[in-house]
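A.B. asks: Sequence and predicted model, in that order:
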Amino acid sequence: MTDTPSLISPILTTNLASERPPLMLGIMASGSGSNFVAVARAIDRGNLNAKIAVLVHNKSDIAAIDRAREREIPTVLLDHREYRTRAALDRAIVSTFEAYQVECVVMAGWMRMITQVLIDAFPGRLINIHPSLLPSFRGLHAIEQALSARVKITGCTVHVVTLEVDAGPILIQSAVPVLADDTAATLHARVQIQEHLILPEAIAILARC
């Protein structure tokens, strides 16, 4: 079996030259920031008509911070432990994004539940990337779920965020074969390659709307 991935939704052409101003992005991250870098590189190449206005993070020691600062992109720490409720945290996130004139929000490894407060602030423009072919394997540990189910194909999905976890409208997906000798680490690495491809494409869909 080949491990060459296939796209489930058609990829848009990457010639995104447009008279429109760049779509202002706010990115939310809790980890390494590899998807953040994928978006930034797509912008650098001229394949995505967007600008990362700010990175919001909820941990002070993650690699995503350094990756943003290397590109002189503002970073804002909103530590979830300092807020009494999820709604209060989301109100702070909304206020931050409004201050940076954000038009579209990308949850790129944001490991916190969100509330209707954030969803309502960016209707149809709050998106998430998830490491499975939704609607299969929603929630945490999607890679491990796929391995436990012994499926032959998994992948990744970018979807519009709704209050129900990983259940919003799908923008784009990419399939990744599951190999006989895959571990969680090896499968995750191949899925992540596809995440880095389809996330900029999903943003491009919104930029063209």
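C.D. replies: All right, it came through fine. Numbering: from 1, shown residues only.
A.B. asks: going forward, measure contacts between C-alpha atoms and count neighbours the same way
C.D. replies: Fine.
A.B. asks: Scan the chain for its longest helix.
C.D. replies: Counting residues, the longest helix found in the chain (DSSP state H) is helix 184-208.
A.B. asks: Could you give me the buried positions within it?
C.D. replies: Neighbour-count burial for helix 184-208, with 16 or more other CA atoms under 10 Å as criterion, is recorded at 187-188, 190-204, 207.
A.B. asks: What lies in contact with that helix?
C.D. replies: Contacts to helix 184-208, defined as CA atoms under 8 Å, 6 or more residues apart in numbering, come from residues 5, 11-12, 16, 22-23, 34-35, 38-39, 42, 48-50, 125, 129, 131, 143-144, 147, 155-158, 171-174, 176, 178.
A.B. asks: now the helices for the protein?
C.D. replies: Counting by DSSP H, the helices of the chain are 34-44, 63-70, 86-99, 116-121, 142-149, 184-208.
A.B. asks: what about versus this one:
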Amino acid sequence: MKIAIFASGNGSNFEAIAQAVEKQDIQAEIAVLFCDQKSAFVLERAAKYQVPTVSFSPKDFSSKVDYENEIKRMMHGFDVELIVLAGYMRIVGLTLLEAFPKKIINLHPSLLPSFPGLHGIQDAFDYGVKVSGITIHYIDEGVDTGPIIAQVPTEITAEDTLESLEEKIHQLEHYWYPKVLGEIIQKESYSYVKKSVN
């Protein structure tokens, strides 16, 4: 299976996935990395793994539809079957959703439906919850509202700081996102909910 990874920033989750592909824990080829930020560090990570990259911004286009139509054209050019969001900081619109129905997967750093949006880790920490975690889900037209594939919890202790919670969450992401993606690709279907993974 050919997959595309979409990212906007540092790319640590891209690297975790690329390593899993290299070790054949994920039976897929990363056909392309798409990045909407032309100076993002993830582009350097992709070069290290010899993954083709394409980078352009919505600002280069007159509308979001035009922007996503160009992404769609590019995805078809690379024969992409599955899109994996790994720190892609934009809301995916109907143009891509309709072109890849139930074929776009996202990772969110909270236990959805709690704490959706850009600041899931900080919002959970500030609210004072005792448990947070990660959610892997298909995306729909909402913000972090698509069908849940898997959720993995982690305890927030009295000793935790925002920084230590961020580190816990990142460790979960780097282990579980590649693992779950590998299962999805192997089965080509992974629609049930895992509320907890041990």
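C.D. replies: Here it is on my side, so go on. None of these values were measured; they are calculated from a predicted model.
A.B. asks: care to give me the TM-score?
C.D. replies: Laid over one another, the chains give 0.90 as their TM-score (TM-score structural alignment, normalised by the length of structure 2), with 187 aligned residues with a CA RMSD of 1.1 Å.
A.B. asks: Redo the helices of structure 1 as TSV? Include distance to Val76 of structure 1.
C.D. replies: Converted to TSV, those look like this (distance: least, CA to CA, whole Å):
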stretch	distance to Val76 of structure 1
helix 34-44	14
helix 63-70	9
helix 86-99	8
helix 116-121	16
helix 142-149	28
helix 184-208	22
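A.B. asks: Translate Ala175 of structure 1 into the numbering of structure 2.
C.D. replies: In structure 2, the residue matched to Ala175 of structure 1 (TM-score structural alignment) is Pro153.
A.B. asks: ah, wrong one, I meant Met24 of structure 1
C.D. replies: Under TM-score structural alignment, Met24 of structure 1 pairs with Lys2 in structure 2.
A.B. asks: Report the contact partners of its match.
C.D. replies: 28-31, 79-82.
A.B. asks: ok, 6 Å please
C.D. replies: Listed by CA atoms under 6 Å, 6 or more residues apart in numbering, the contact partners of Lys2 of structure 2 are 28-31, 80-81.
A.B. asks: Pick the one among those closest to Phe61 of structure 2.
C.D. replies: Val80 (22.5 Å; CA to CA).
A.B. asks: How many residues are close by the closest one?
C.D. replies: 21 (other CA atoms under 10 Å).
A.B. asks: residue in structure 1 matching it?
C.D. replies: Using TM-score structural alignment, Val80 of structure 2 lines up with Val102 in structure 1.
A.B. asks: For Ala92 of structure 1, see how far away the residue lying closest to that match once chain neighbours are set aside is.
C.D. replies: Spatially, and ignoring its direct neighbours in sequence, Val102 of structure 1 is nearest to Met24 (5.0 Å; CA to CA, 6 or more residues apart in numbering). For Met24 of structure 1, the distance to Ala92 of structure 1 (CA to CA, to the nearest Å) stands at 18 Å.
A.B. asks: Look at the aligned residue in structure 1 for Gln27 of structure 2 and say how many residues are nearby.
C.D. replies: In structure 1, Gln27 of structure 2 lines up with Asn49, judged by TM-score structural alignment. Counted by other CA under 10 Å, the residues lying close to Asn49 of structure 1 total 25.
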